[in-house]
Each structure stands twice: as structure tokens, then as C-alpha cells.
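Engineer: Build me a structure from this.
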Amino acid sequence: MKTNPLNTTLNKMTVVVAFCLYAQSALSIEPMSDMTLKQAIQNTLEKNPELKKYPFDIQYQQALSQQAEIKPLPELSIQAEELVGTGDYSLADQTQLTLTLSQNYEMGDKLQHRLALSQSKEDSKRLEFELAKIDTVAETSRRFYEVIYLQNLSGLVSENLVKQKSLLQKIDRLAQAGIANPVDQNRIHFLIKQSNHQLLAISKQQNLAKVRLSAMWQSDTEINRVIGSFKNSSVIPSKKELLDQIENSPAQLHYLALQREADYNLKLEKAYGVQDITYSFGIGHKAAEDAQTLNFGISMPLAFGNPNQGRIEAAKIKLQQSQSLQTESTQKLKLEVIEYWHSLQSMQSLLEDIKSQLLPESKKLISTSLAAYQRGSTSLLQVMEAQQIWFELKTQQLELYKQRQLTLLELERLIGIKPAAE
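Structural biologist: Presented below is the predicted three-dimensional model:
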């Protein structure tokens, strides 16, 4: 039996191609990997560049808190009087030497208010860090769910493509029997190519979405696919439940921390308006009498008005501003929560209507129109319209799932809890 040279060549080429593919896979430095939302959030918290600066800010403020604990240092001074002169004072016989130790005592509880202000600034930095984490995790989740949406959309288009190919097979059978219109065949061929084009476009969008997701932790590792789904629950948290959480929301706690900081700053500025007292104790030596003396002194500035009045007024304005911002932010947050709650109610109603009413009717429409087409009592156009109605409903349903998930995510970001619908 003779060997076909063409088959031999093809076999060799197959071996070479397989070897090249294996070598390429083996030499790949960072293979593609699957990714869950938990892994994405963990990577973000560990490697996000925007979050890395906050530990340094906190350490910086801790160093300033350490500095705030330092009290005024005692001062040691030596003073020589009548060291040289004329007449009886020419030979330093009348010199008086005084060694003085002085200590400044802070009045008005300056140390206590300074420490309180420094600690409040440190607390504010920590809360800023927590807020940054919440915002960054929310952005990571948004990008993750965008990939989920595109994956599901790709699956939906693929499912629609399978239905189109199945319809094409039925039309081909009818064409063989001589009862199908060639225009119908061309039409369904075009729809199949259109679906393939849509799959290609979604694939490109997925690649970009995965790159944007991995950019949250500055990684160039390719993500194969993300693992997860949209939460499919009909339970929506009540409006009262959401509004009750506003008081303890991260944003509100941060505003309260800034308000405390402004209050401590005002108290410190008032304390700086209280004059400090300096006590001194010294030993003097008179050379003429060869005698020693003890000296004691007390001093304080003479202020006929508050020397810190301007800073006190500025601190009062800052406190009033922080109180005003806190009040306004509370009202703004309430309105946002109410708006999101109404959006959830609307989306939930639409989803229930699509699931219980529209989708069953669309499937019935597909079945009846296809049967009518096979009997020759309707056109392919009506069959394709019925199929397109089903596809558009499924696409609308997927879009609503995505929007509901993002709304729940935004509520979680604003009020700092995971709503009951999760």
C-alpha cells in the first residue's frame, strides 16, 4: 500500500504546530487565570497605588502626635555683671556671677488640648483611609461586574446564535422540499453573521474591561474570565432600614471626626490666648564680698487683650463650617438613599414583569410563529421578529440585573453596610 505524500506532509506539519503551541504555553511567564470578586478586592486592597499613601500619612500624623507630647524645656543661663570697668571695677573685683535655671509652665491646659487635637487629626486620617478603601473597593466591584455583564451578554448572544442556526437548519430542510424562500435563507445567514460580529465586538469589550479591572492593582496578568453572578434576590431593604444606617455611615463618621478636630483646634487656640508663666531660680556670687545669694523670679507677658483673638475667630469659623457641612451632607445622603431605594423598587418591578409575563409570552410567540411558518401560513420575517423580541427581553433583563447590582453596590458604599438584598 502506497503512502500518500500529502498525508505525510500534513502529519509532519501537525506535529510541528502542536510542538510550537506547547512550547509557547510552556514559555508563558504569567498564564491567564480566573478571578473571583473576593480575589479582585483582596488584590486591590494590597496593591492599589492610591491606597498605599495613606499608611504614610497616618505614620506622619503619629509622629506629630509624638511631638505634641513634648513639654517646654528648662533653660539654664549664666550672667556676669560688672566684669570689667574703671576705678574700683577695673580688676573684676566687683564681678557678680549668676547661674539661673528657668522653666516655662504652660497655662490653659495647652498640653491637653494639643494632644487632643493631634489625636483627632490622626483619627481623621484613619477614617479617610477607610473611606478610600470603600471607594476603591466599590470601583473594583463596578469593574468586576462590568466583566460579568459582558460575559453574560456574550452567553446570551451565543444562545441566540444557536437558535438562529437551528432555525437555519429548519429552513434548509424546507428548501430541500422546495417550499422555502431563498430570500429567507439569505436573511437568516445575514442574522447569523450579524450575531458573530456582535460576539466579536463583545469579546473586544471584555478584553478592555478585564484590563481596566486588573489596573486596580497594577497588574498586567491576563484574566481568563471572572467567576461570579449578579445577585438574584427579590428582597429589597426597607427605606427606614437604609435611612437608619445613615447616622453610622462612614461619610458621616468622617464629618463628625472633622467636626471634633475643628472643636479641639478652637479649644487649643483659646488656650494659646492664656499667657504662660515662667519661674526662675538662681545662685549668685559676688566677688567683692565673696558671698553667695539665692535668686527667685516669676515672669509673664503683659497682655491688655487676647493676643490670639484672630486665630480664635478663624477657628470658630472652621468649626461652624464643619457643622454646616455635616448637616448638609446628612440631608444630601438621605436624598440619595431615597432615590436609590425608589430605583430599586422600579427595577425589581420590571424584572418581575419580564420574568413572569413577557418572557413566557415571547417563548409562546416563537413556538406559534415557527409552527405557522412550517405550515406556510406566515413569513420568516415574523419568526425572526419573535426571536428578536425574546432576545431583546433577555438583554433588557440582563441590563436590569446589572443596574440593580450597581445600585446595591452604591448603597453599600454610601451607608457602609451590605443591604439585605445581598
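Engineer: Only C-alpha atoms from now on, for both contacts and neighbour counts.
Structural biologist: Noted.
Engineer: Okay, helices next: where are they in this protein?
Structural biologist: 5-26, 37-47, 49-68, 110-176, 182-214, 239-244, 250-272, 309-353, 359-375, 380-415 (DSSP state H).
Engineer: tell me what the last one is packed against?
Structural biologist: So the one you mean is helix 380-415. Counting contacts by 3 or more Cα pairs under 8 Å, 6 or more residues apart in numbering; DSSP states H and E, helix 380-415 is packed against helix 110-176, helix 250-272, helix 309-353, helix 359-375.
Engineer: any idea how far Leu243 is from the residue sitting furthest away from the middle of the chain?
Structural biologist: In the chain, the residue that sits farthest from the middle, by Cα atoms, centre = their mean, is Gly87; the gap is 83.2 Å. Remark: distance between Gly87 and Leu243 (Cα to Cα, to the nearest Å) = 91 Å.
Engineer: do Arg260 as well
Structural biologist: 24 Å.
Engineer: who's more crowded, those two?
Structural biologist: Set Arg260 next to Leu243 and count neighbours by other Cα atoms under 10 Å: Arg260 wins out with 21 against 16.
Engineer: Report the contact partners of Arg126.
Structural biologist: Ile58 (Cα atoms under 8 Å, 6 or more residues apart in numbering).
Engineer: One more sequence to fold, the one below, so I can look at both together:
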Amino acid sequence: MIRKLLAGLLAMLLATLVLHSPQKAYAADDTSSLPVLSVTEVIALTLENNPTLSAAGHESAALKHEVGQAGVRPNPEFSLELENFGGSGEFSGADRAETTLRLSQRLELGGKRSARQDVARSGEELGLWQKELARIEIASEAVARFLDLVAAQQREAVARDQVALNESLLFAVEERIAAGKSASIEKKRFSSRLAEARLELRRVQREVSAARQVLALSWQGSQGDFIAADEDFRRVAEIPERSKILTDLESSPAVQRANGMRLRTEQELRLARAEGVVDPTLSLGVKRDEDADDHALVAQISVPLPLFNRNQGAIAAARSRLDKAREEKNAARLDLERQVVRGWSKLDSAYDDVVSLRDEVIPAAEETFEGIRYGYQAGKFGLLDVLDAEQSFFAAKSLQIDALLSYHRAVLELERLLGRNVLKSVQYLNFSKYEDK
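Structural biologist: Have a look, this model is predicted:
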């Protein structure tokens, strides 16, 4: 009798330890010795090995060369002219020939050179914003995959806890059956629940493996053996007011890129106007008369007559593109504002869910399950009560993981949209560590 009582107490103790054990992924698995990757390391690996960013780096170099090319002046022209030779009569030979050696230089007026340089510089600045947007997008995708892996690891930890709890409950039922306090059919019900828990554990283990492989592809790596650092997954912080977040729209990368496109079209309009100014060509040379054996200087200036082409079509096109760029900048800001408002609403909702589950739902479900489990040992509750309370408790834990994932994804989305961190204690895209603007 004493042995059976001790066995029952041991089973309850094991169940209590499972219920109150911290949700540490891989706690009961041999993967605990695997290297742990933090989100900072994931971002660094991704940015270092991403071919899109490598291509953007080459484009940045090309834009820098274009800035240098835009400041180059027109080349001078060298000409050699030979007259009065190879004809008939006294011009049959070269005795009456006249030779002119001339050097010509076109002079750019209207500020063409500086306008070209400004267009190239604005293009380079726009390229930097496009590169920054690509970098933020790539880093955000990697962090999203990181969060998926962390959530999968958390689900595996919960599944392991559920398996361990069902094993301890099955042990307690066997002792009750041996003591004649329960029918043998109860063992089959608990055995079935244990089999379901083990099946769920295998499913989430496959989910973890798939999430790890997808994350490794972010830096073109093989699946490898690593786990994602998940100690901060349950950390949440109060969110700022929506109005405060909306004040930062103008400094966001998306709006800055649109503003950069507007500035470039302004410079293109200035260049089109400058190209409508005609450029004179100055020539200076020396002329030799073979018959008189004399030399003379030759000077010339030529100016195109702007009768038909004053670059009016290009100027009108540049004006239209400038109007378009202004409207696109306004549209980009409005679109960003809509996305930020949507993202803030998701974050606000997820935060409420996390706090409610953490402070109300899970403690109540745990207390209910513990009470029913102890009551079952005392014969006050039936088998179905225990199974129902267990299902409610672990369903609440699963909802908590989903809510935490939604919360962190919403934080990440706002960081991606605004190009800055929105919370002090929960941050993913640490811009100061990898931006080079």
C-alpha cells in the first residue's frame, strides 16, 4: 500500500515538474550541444552572402564612375586641310598647295557640365537608397525565417512537455488501476492521448527541420546543425502611440527613395534646359602657302543657329517626368502611411493577445488543470475532465506561441517600413550595425 502511494506521489511530482518547467527549446534533446545563432549573426551571414546585394554593390560602383564621367569636358578636334593640289594646269602638282593645320574646341555654355554632374550625383544617391531598401528587405526576410524557426522550436518544447506529462499521467493511471481505483479502459484512453502527443512531437520536429533549412538558405548555406537563440522570444514591450510612429514617415527609406527620384528629375530638367543653349566652337590654326612660301594664322568661331531644335521636346518631357515624380512621392508616402497604420494595428492586437494569454488565460488554464489532476487522484473528477483540462492548457500554450510570433513579426514589419527600430527592448534590424549611407 505504501509503495503504491509513493508511486502515485512520484507521478504527481513528475507532472508538476513538467507543468512548471521553463519553455526552453530542445531541453530534452541531444541538440542542446549544437551551436546557437543569434538574430544578429543571421543578419550578418545573410547580408554577407546575398547575391542581390553583391550585384547592388557593382551598380553602386558603376554610378560612381558615371559621376566622374559626367564632369569630363568635350575633346578638342584636330584637322588638317590641303587645298589647290592634284588638279589641272598650274594646280597639277603641289607647288600651289595651301595647307591648314587647325585645332578646334567646343565650349559648353548654359551650365551643361555642372548639370550633368548633378544628374549623376542624384542618380548615385538614388542608387544608395535603392541598395538600402534591398538590404532592409533581405535582412527582414532572414529575420522572419529566424522567427519561424524560433516559434517551431518553442512548439517542439511544448510538444515534449505534453509527451512527458502524458507519460506521467499514464503511470499514475496504471497505479490507480493496480489499486482497483480505476477501470482498465482508462489506460487505453491515456495511451491514445500519449500516442497523439508523440505524433504531434514528430510533426513539430519536422517543422523545426524545415524551418532550419529555409533559414540556412538565406546565406546560401546547407541545412547544417544549429539552433536559433530563443531566449528573447517571450520578451515583449509596450508599443508607442500610433501618432508618434507616423511622425517618422518622411525619413523612411521608401519615402527617401521617392524623394531622390524627384530630385533626379529636377536635375534632368535643368540639364535639358542647359542642352537647349547652343555651344560655340573656337578654332585656331596655321596656314602655309607653298607658292609664296609664307605662313599665316587662321582663327574661326562657329555657332549653331537654334532655328529648329532648341531641345524643346526634351524640356517638356523632363517637366512631365518631374510632375510624375512629385505625384509618385506623394503616393509613396500615402502607401507607407497605410502600411504603417495596418502594421501598428497588428502589433497592438498581438500585444494585447500576448499579455492576456500570459497574465490571464495560461495561469487560469494551468490552475484548472492542476486542480482537476489532483482531484482525479482523489477520485473527485473523471478521466474526461483530466483530458479536457489538459487539452485546454496546452492549447493555450500553443496560442501563446502564435501570439508571440505575430507580435515579433509586427515589430519586424514596422522596422522594415520605417527603416528604424520602433521599440527599445525588442529590436531586430539593428541599422547602425550594417547600414553604410
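Engineer: Kindly provide the TM-score of these chains.
Structural biologist: Put the two chains on top of each other and the TM-score (TM-score structural alignment, normalised by the length of the first structure) is 0.88; 392 aligned residues with a Cα RMSD of 1.8 Å.
Engineer: right, and the helices and strands packed on helix 380-415 of the first structure - which one's nearest Gln185 of the first structure?
Structural biologist: Checking those against Gln185 of the first structure by Cα to Cα gives helix 110-176 as the closest, at 6.7 Å.
Engineer: Superpose on the second structure and give me the mean offset of the closest one.
Structural biologist: Its matched residues in the second structure lie on average 1.1 Å from helix 110-176 of the first structure after superposition (mean Cα distance after the TM-score superposition for the first structure).
Engineer: and that helix with helix 37-47, angle?
Structural biologist: On the basis of axes from the mean of the first three to the mean of the last three Cα atoms, to 10 degrees, helix 110-176 of the first structure is oriented at 140 degrees to helix 37-47.
Engineer: Give the aligned range of helix 110-176 of the first structure in the second structure.
Structural biologist: Matched against the second structure by TM-score structural alignment, helix 110-176 of the first structure falls on residues 112-178.
Engineer: how far out from the middle of the chain is that stretch?
Structural biologist: From the chain centre to the centre of stretch 112-178 of the second structure is a distance of 11 Å (Cα atoms, centre = their mean, to the nearest Å).
Engineer: Kindly report the same for stretch 313-329 of the second structure.
Structural biologist: Per Cα atoms, centre = their mean, the centroid offset for stretch 313-329 of the second structure relative to its chain is 30 Å.
Engineer: And for stretch 208-215 of the second structure?
Structural biologist: That offset, for stretch 208-215 of the second structure, works out to 19 Å (Cα atoms, centre = their mean).
Engineer: how big's the offset between that stretch and the first structure?
Structural biologist: Mean for stretch 208-215 of the second structure is 0.9 Å (mean Cα distance after the TM-score superposition for the first structure).
Engineer: and that stretch, which stretch of the first structure?
Structural biologist: Counting by TM-score structural alignment, stretch 208-215 of the second structure sits on residues 206-213 of the first structure.
Engineer: what comes into contact with the matching stretch?
Structural biologist: With Cα under 8 Å, 6+ apart as the test, stretch 206-213 of the first structure has contacts from 140, 143-144, 146-147, 150-151, 220, 222-223.
Engineer: how about JSON lines for these, with neighbour count and distance to Pro74 of the first structure added?
Structural biologist: Formatted as JSON lines, the contacts of stretch 206-213 of the first structure follow (neighbours: other Cα atoms under 10 Å; distance: Cα to Cα, whole Å):
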{"residue": "Thr140", "neighbour count": "24", "distance to Pro74 of the first structure": "55"}
{"residue": "Arg143", "neighbour count": "20", "distance to Pro74 of the first structure": "60"}
{"residue": "Phe144", "neighbour count": "24", "distance to Pro74 of the first structure": "61"}
{"residue": "Glu146", "neighbour count": "19", "distance to Pro74 of the first structure": "64"}
{"residue": "Val147", "neighbour count": "24", "distance to Pro74 of the first structure": "66"}
{"residue": "Leu150", "neighbour count": "18", "distance to Pro74 of the first structure": "70"}
{"residue": "Gln151", "neighbour count": "20", "distance to Pro74 of the first structure": "71"}
{"residue": "Asp220", "neighbour count": "10", "distance to Pro74 of the first structure": "59"}
{"residue": "Glu222", "neighbour count": "15", "distance to Pro74 of the first structure": "64"}
{"residue": "Ile223", "neighbour count": "17", "distance to Pro74 of the first structure": "64"}
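Engineer: Look up the closest residue to the residue nearest the centre of the second structure, ignoring the ones flanking it.
Structural biologist: Note on the second structure: the residue nearest the mean C-alpha position is Glu137, at 2.0 Å, using Cα atoms, centre = their mean. For Glu137 of the second structure, ignoring the flanking residues on the chain, the nearest one in space by Cα to Cα, 6 or more residues apart in numbering is Arg416 at 6.9 Å.
Engineer: Quick check: that neighbour touching Ser140?
Structural biologist: Yes - when contacts are counted by Cα atoms under 8 Å, Arg416 of the second structure is listed as touching Ser140 (6.5 Å).
Engineer: how about Ser65 of the first structure, what's its match in the second structure?
Structural biologist: Per TM-score structural alignment, Ser65 of the first structure is aligned with Val67.
Engineer: what number of residues lie near that match?
Structural biologist: 19.
Engineer: And for Lys38 of the first structure?
Structural biologist: Using other Cα under 10 Å: Lys38 of the first structure sits among 12 other residues.
Engineer: Looking at the alignment, what corresponds to it in the second structure?
Structural biologist: In the second structure, Lys38 of the first structure lands on Thr40 (TM-score structural alignment).
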